[in-house]
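Q: A predicted structure for the sequence below; I have some questions about it.
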Amino acid sequence: MKKTLLSLAAIALLSACGAEQASSGPAAKADLTDTAFNPNFSDYLKTLSSDEFGGREPASKGGELTVSFIENYFKEWGLQPYNQETGSYRQEVPLMKLIPYKVSALTAQAGDQSLTFNYRTEMTAWTPKTDKKVTLEGSDIVFVGYGIVAPEYHWNDYAGLDVKGKTVVMLVNDPGYATGNDKLFNGNAMTYYGRWTYKYEEAMRQGAKAAFVIHETGPAGYGWGVVAGGSPVRFALNKGDQADANLAVEGWITADAADQMFKHIGSSLAQMKAKALEKGFQATPLNLTANMTIDNKVEFLSSNNVVGFIKGSKHPEQHVLYVAHWDHLGTDPIRADDPIYNGAQDNATGTAGLMAIAEKFAKAPQPERSIVFVAVTAEEQGLLGSEWYANHPMLPLGKAVAGINMDVLNVYGPMRDMVMVGYGNSELDDIVQPYLAEQGRYLRPEPTPEKGFFYRSDHFNFAKKGVPMLYAEGGIEHVTKGKEYGEKMHEEYINVAYHKPADEYDPNWDLRGAQQDLAVYYAVGRELANSEKWPAWTPGNEFEAIRQQSAEMRDGK
C-alpha cells in the first residue's frame, strides 16, 4: 500500500481545533480535519469512566447508571427507541453467572494406569451447563487435529468420526498459522476457525461431551497465565432449554500435558501437530478415558443493550450499524488500594464515541437508510450483549449494509495512520481510505493478525451473520512524536492499565486523535447511509457465503 504522509500544512491543520473548511470530496472537510468533531465527547468519557459508575459491571448499580445515562441522551436527541410500543431504548439480555467453585484434577486413564493433570497448573476447565455438578467418567479421549469443519477451505477434522459422549483434544489456531502458507486458510492471519470459542462450538455440534484446547503461547497469542490465572467465573447467555445442549466441560490443557497423552500411543505433540496438517488427516483415539468433576454454582442475571436509531427516509429497513460495548469489570471489594476498574479506555472511549456520533447524526439531515446505534452489554464476559442483539436484531441483519465497532479509542493525539484490524477482509478498507487521505493519513494493516483480534470484539458477532464490519484502532505513528512513541504508549497501556484499576480517565490525554477517528467513522456511515452501496467481503473470506445468502434474500431470489 502506498503511504500518504502528512504535509506540514496538514499537520498544522490537525493541531488546530475548530478549523473550518469548505465542503469538498465525498464528505465535508470540516468533519474530517476538525479535531474537535464533537466537543461533548470528553464530557461523556469523563462521566462514563467516573468512580460513580463503579466500573460499569453488567447487572450492577453502576451498570444501571450507565444504561440510564446513554438512554437519556438518546431520548434527548430524538433517536427512535428500540421498542416502539413502550418507548424504551433497552433490550433485555438474560445472563447466567457460572461459578465453578470446586474443580478436580483431570485424569486420563488406561486400565490401572493413569495420568493426572492438576487444575490451573496443567489444565483449566469449567462447565457452560447450569447443573450443580458435572462429571466426566470414562469418556474416550480423541485427538481431532485442529477441530475444524470449514467447507470453503475443504477441511474437515471430524470426517467419518462419531464423537458422541467423547472428549476431544485439539490444537489452537488454524493450519494457516501453523504452516505460514498463504494458500492455506488465511496464511499467518488467524481465521474464525482458529478461535478457541469456535472449537468448543464445533465440538458441541459434533456431539462431544467435553473439549480441551492445547495451549501454546505463539498460536494462542497469550501465555498460560491468561488462560488459567484469572477468575474462574464465567458468564453466558441464558438461552433456556438450549443450555442443556452445551458441552459438559470446556477447557485447556498445557502443551506438556498433551505431550504426555500422546506418548501413551507412542507419539508426541510435535508428531501429532505434523499429522494434523497431512492431507486426509484422520482423528486419532488416544486409548485413554477422561475423568473429572466440577461443582458449579449458577446465578441468573439481567442486563441491557441500549438501542436507538434514526429512521431512513428512502430505505428504512436497510441500515448502518454503530456498535460499542458500555460494560467493564466493575468493582473488586477485596482490593483496598483502588477497587474500581473504571475502564476509561476500555471502553468508555468507544461508548462516548458512539454517543458523539449519534448526537452528530441526530442534528444532521435525515439519511436515506436507517442508522442504528447499539451500546451492548457484557462484552468483557464473552461478547454476550452483541451476540444477543445479533440473534434478536431490531432490523433484519440481512439488510444491514455494514457496521462500525468502536472499542478502545486513541487518547494519545493525532496520528498519521489508522490501524485496521482484519485488514483486507472487505471492501470497507476502500471506503475508509479516501477519508483518511483527506486527513493526510494512511491505512495500516494490524501488525499481529495471527492473534485473531478481529474475532475478539463485538463486531465478530455481526460478521458471523454476514455483515461487513469495520474495526480500526487509532494508529501508532504520532504526527510529531513518531512511531516509537505510539508503540510505547500502546505497550504501556497493555502492561499497566489494560483490565486493571489503572485504566482511569486522565485530564492530560490528547483526545484530538479520537476526534480524528470519529470524524472518519461518521463520514463512512454517512456515505453508506446515503448511497446504494452494499460493501462485500473479500472473495474467499469465511463470512462471504452468508453475506451472499443475505443478498439473495434481500433481492428476492
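A: Yep, that arrived.
Q: use CA for all of it now, contacts and neighbours both
A: OK.
Q: And the helices in the stretch 351-500 of the chain?
A: Counting by DSSP state H, counting those that start in this stretch, the stretch 351-500 of the chain has these helices, from start to end: 384-391, 428-438, 459-463, 482-492.
Q: for comparison:
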Amino acid sequence: MKRTLVLLTALLLLPLAAQAQLSTPAEKSASRTIRAEALRAHVGFLASDLLEGRGPGTRGDALAQQYLATWFQLLGLKPAGPEGSYLQPFELVGMTGHPETLTFTAPQGSAALRFHDDFIASSGAQAEESVLQDSELVFVGYGIQAPEYEWDDFKGMDLKGKTLLILNNDPEDDPKLFGGKARLWYGRWDYKYEQAAKVGAAGALILHTTPSAGYPWQVVQTSWSGEQFELPASGARPRLQMKGWTTDEATRRVVQLSGRELDILRGMAQKRDFRPVPLGVKVSTRFVNQVRRRPTANVLGLLPGSDPKLSSEVVLYTAHHDHLGLKADAKPGEDAIYNGAVDNASGVAAMLEVARAFTALPKAPPRSILFAAVAAEEQGLLGSQYLAEHLPVHPGRVAANINIDGLNIHGRTRDVTVIGLGKSSLDKTLIALASGQGRLVRGDQLPDRGFFYRSDQFNFAKLGIPSAYFSSGMDFIGRPPGWGKERRERWEAEHYHQPSDELRPGWDFSGAVEDVQLFFLLGTQVARTKELPRWNKGDEFEAPRLQALEALKTEGAR
C-alpha cells in the first residue's frame, strides 16, 4: 500500500504538459473517433433479445461470433484463428442436472436441504451419473494452502472421498495475511474447488454469505442453475463428484447435527494452527446428468505491427462475448433472457471501438495488436483459458493484456478505478494518461470482491503476461459523494446476472467514452515503447513472466 501511494504521489506531481506528451497527435486524433453512439449501437445488437442471452453453444452465441468476425473484417483486421479464420473454435462439455435434495445424516438426526433455496450444486464429473453416498463431511476452514504465508488448512489429513465444507473468501483480520481486506485468488470459489479435487475429496460445499462472496445468493442461483459448462476433462486432472454452495442458515442446521456451532468453527479457521474438523455427518446425493458437447469459439483479429522486429510481439485486448442465455425455470410471461448488456456487451463494444481507433491511425504501431472476443467467461473464464493454452504467439511475446469487462453507464467521473493497482509497471502509464484526462487513478474501491481474479485477464496473468483491468471511477461529476458506490452496489444487487441487465434509453455513455479512450491510449503506449511491461518485484505473477522470457531466450538460442 505504501509503495502504491508513493507511486501515485510522484506521478501526480508531474506537470500535466509532460504527461500529455505521452500520446502523439495522431493517437489523440484517433482516440477522438471513439463515439458514444457506436458504443450504444454495438450494445444494442449484442444485448438484443434476438441473441437470447448469448449462452455458450447456442444460436445467439454463433450470431455474436459472426457479428464480431464481420466487424473485424470490416475494420481490416487479419484473421488470427486457425486456417485463416477469425474464429478459434473449441468444444465445451455441457451438463444439465441437479439433485432435488442434499441429505445429511448423523447419530443425532438428519437434515435434507432443498435445491435452489438451501443449496446450489452441479456435477463435477462429466458423466451421466454422479453420486455421493455417505461421504464424511469435514470442515476445512478456508481450504487454503499458501506456503508463502505459512498457511495450510489441510495439515496433511487424508481427505480422499470426503466432502469438504469450506468458508468463502480468505482470512482478513490480519493485514499482513492474504492482503487483509483485499480478496486474493485464495478466496475465490474456483481455487477452493481446485484444491478440494487435488486432495482427493469427493465433494466440496462453499458456505455463501453476501459479504464473503461479494454478491447475494440470487447470483449463485442464476449463475449455477441450468446447463453448466466446462472444457473437456483431462484424464490427469482430479475431479470432484459434486461442486456446490450452501446458504448460511442451511449450513447452521447441518453443523448443529454434529453438536458444534458454526460461528465457533469460523473463529477457529482464522488461525494458522487450524486443523480440519471431521463433523461426524454423512453426505449423500445423486446427479442424473444430460451431458452434451457444444461448439463455441473465441473471435480473433490481428492488426500487424509496423516494426520488422517488434511486430512479432503483441498487445492483447480481450472482452468476453458470452452471457447466461435463457432462464431455464422462467414462469409464463416472465422475462427469460439474460441480455448481458453491461456484462459484457458493453465491453465487447468498447473493444470494437478500440480496434476502430487503431485502424484510424495513419500507421500501425510497432507491435502488433491482437483483439480477442473470448467465449464462456461466465462459465469459469473458459474461453480465455482455452486461448491462454492455444495462444497464436509465445506468452513471452505478449507485451500486455488489456481486458475490458463492463462499462460505466452513468456519466463522467473524476477518477478511474484500476483493479490490481500496484502490481505492474503499467500503473505508471495509466496514471499519467488518466491525469492527462484530468482524472485521478484509484485502486480497487471494492477490494473485498476479488475482481482481479474474476475476469479473463487472470488466465493471462497466470502465464506471466502483465495485465491491465480497470473500470469506471465512482466520483461522478455533478453527483453527491457516495452516489457512485451506491449505484454500483444497487446494480450488483438488482441487475448483475439478472434478466434486467438490459440496454436502457437513460444510459449515459459520456464517461464510458473517456474510459475507452484510456483503453486505447494505454495500448498505443505499450505497442510503441521498446521496454516490455513487467510485474513489480515480488508480485505473485512475476515468476511465470521471468520463466516465459527465459524460455524465449532458450528458444532463440537453438
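A: It's in. Owing to the predicted nature of the structure, the values given are computational and were not obtained by experimental measurement.
Q: TM-score for this pair?
A: With the length set by TM-score structural alignment, normalised by the length of the first structure, the two chains reach a TM-score of 0.87; 538 aligned residues with a C-alpha RMSD of 3.0 Å.
Q: ok, back up a step: same list, the helices of the stretch 351-500 of the first structure, but as JSON lines with distance to P414 of the first structure please.
A: Compiled in JSON lines, those are given as follows (distance: least, C-alpha to C-alpha, whole Å):
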{"stretch": "helix 384-391", "distance to P414 of the first structure": "30"}
{"stretch": "helix 428-438", "distance to P414 of the first structure": "12"}
{"stretch": "helix 459-463", "distance to P414 of the first structure": "25"}
{"stretch": "helix 482-492", "distance to P414 of the first structure": "10"}
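Q: With distance to L247 of the first structure and mean neighbour count as extra columns, can I get those helices in TSV?
A: Shown next, in TSV, are the helices of the stretch 351-500 of the first structure (distance: least, C-alpha to C-alpha, whole Å; neighbours: other C-alpha atoms under 10 Å):
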stretch	distance to L247 of the first structure	mean neighbour count
helix 384-391	18	23
helix 428-438	37	19
helix 459-463	21	24
helix 482-492	37	15
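Q: of all the ones you listed, which lies closest to M1 of the first structure?
A: helix 428-438 (10.8 Å; C-alpha to C-alpha).
Q: Pull up the aligned stretch in the second structure for that closest one.
A: Alignment note (TM-score structural alignment): helix 428-438 of the first structure is matched to residues 426-436 of the second structure.
Q: what's the average distance of the matching stretch to the first structure?
A: Mean deviation of stretch 426-436 of the second structure from its aligned counterpart in the first structure after superposition (mean C-alpha distance after the TM-score superposition for the first structure): 1.0 Å.
Q: if you count residues, which strand in the second structure comes out on top?
A: Taking DSSP state E as the criterion, the second structure has its longest strand at strand 290-303.
Q: Just the angle for the next helix or strand after that one relative to helix 382-389, thanks.
A: Remark: after strand 290-303 of the second structure, the chain's next helix or strand is strand 314-320, criterion DSSP states H and E. Following axes from the mean of the first three to the mean of the last three C-alpha atoms, to 10 degrees, one obtains 160 degrees for the angle between strand 314-320 of the second structure and helix 382-389.
Q: Mind listing residues that contact the following helix or strand past strand 314-320 of the second structure?
A: Moving toward the C-terminus from strand 314-320 of the second structure, the first helix or strand encountered (DSSP H and E) is strand 325-326. Residues from elsewhere that reach strand 325-326 of the second structure (C-alpha atoms under 8 Å, 6 or more residues apart in numbering): E52, G53, R54, G55, P56, A336, I337, Y338, N339.
Q: how about a cut-off of 6 Å?
A: Outside strand 325-326 of the second structure, the residues that touch it by C-alpha atoms under 6 Å, 6 or more residues apart in numbering are E52, G53, R54, G55, A336, I337, Y338.
Q: for the fifth one, what are its contacts?
A: In this case it means A336 of the second structure. Contacts of A336 of the second structure by C-alpha under 6 Å, 6+ apart are L326, K327, A330.
Q: and the gap between the first one and T58 of the second structure?
A: Same thing as L326 of the second structure. Distance of L326 of the second structure to T58 of the second structure, computed by C-alpha to C-alpha, to the nearest Å: 10 Å.
Q: Nearest to the spatial middle of the second structure, which residue is it?
A: S455 (1.5 Å; C-alpha atoms, centre = their mean).
Q: That residue -> the first structure?
A: Using TM-score structural alignment, S455 of the second structure lines up with S457 in the first structure.
Q: ok, so what distance separates that match from I310 of the first structure?
A: Distance, S457 of the first structure to I310 of the first structure, using C-alpha to C-alpha: 24 Å.
Q: Please spell out the PyMOL selection for the buried subset of the contacts of A336 of the second structure.
A: To isolate the buried ones among the contacts of A336 of the second structure in PyMOL, judged by 16 or more other C-alpha atoms under 10 Å, type:
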select buried, resi 326+327
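Q: L262 of the second structure: which of the contacts of A336 of the second structure is nearest?
A: Distances from L262 of the second structure to those, taken by C-alpha to C-alpha, are shortest for K327, at 33.6 Å.
Q: what residues are up against that closest one?
A: Applying C-alpha under 6 Å, 6+ apart, one finds that K327 of the second structure lies in contact with A336.
Q: Distance-wise, check it relative to R266 of the second structure.
A: K327 of the second structure is 35 Å from R266 of the second structure, by C-alpha to C-alpha.
Q: quick one on the thing from earlier: so which of the contacts of strand 325-326 of the second structure is the most crowded?
A: R54 (32 neighbours; other C-alpha atoms under 10 Å).
Q: how long is stretch 40-53 of the second structure from one end to the other?
A: Where stretch 40-53 of the second structure begins and where it ends lie 17 Å apart, using C-alpha to C-alpha.
Q: P151 of the first structure matches what in the second structure?
A: Residue pairing (TM-score structural alignment): P151 of the first structure is matched to P147 of the second structure.
Q: And for its match, the neighbour number?
A: P147 of the second structure: 8 neighbours (other C-alpha under 10 Å).
Q: how close does it get to L177 of the second structure?
A: Distance from P147 of the second structure to L177 of the second structure, by C-alpha to C-alpha: 12 Å.
Q: Also D49 of the second structure?
A: For D49 of the second structure, the distance to L177 of the second structure equals 46 Å [C-alpha to C-alpha].
Q: what's the answer for G420 of the second structure, then?
A: Distance, G420 of the second structure to L177 of the second structure, using C-alpha to C-alpha: 17 Å.
Q: Likewise for F90 of the second structure?
A: Taking C-alpha to C-alpha, one finds F90 of the second structure at 39 Å from L177 of the second structure.
Q: Please apply the same query to L231 of the second structure.
A: Distance from L231 of the second structure to L177 of the second structure, by C-alpha to C-alpha: 33 Å.
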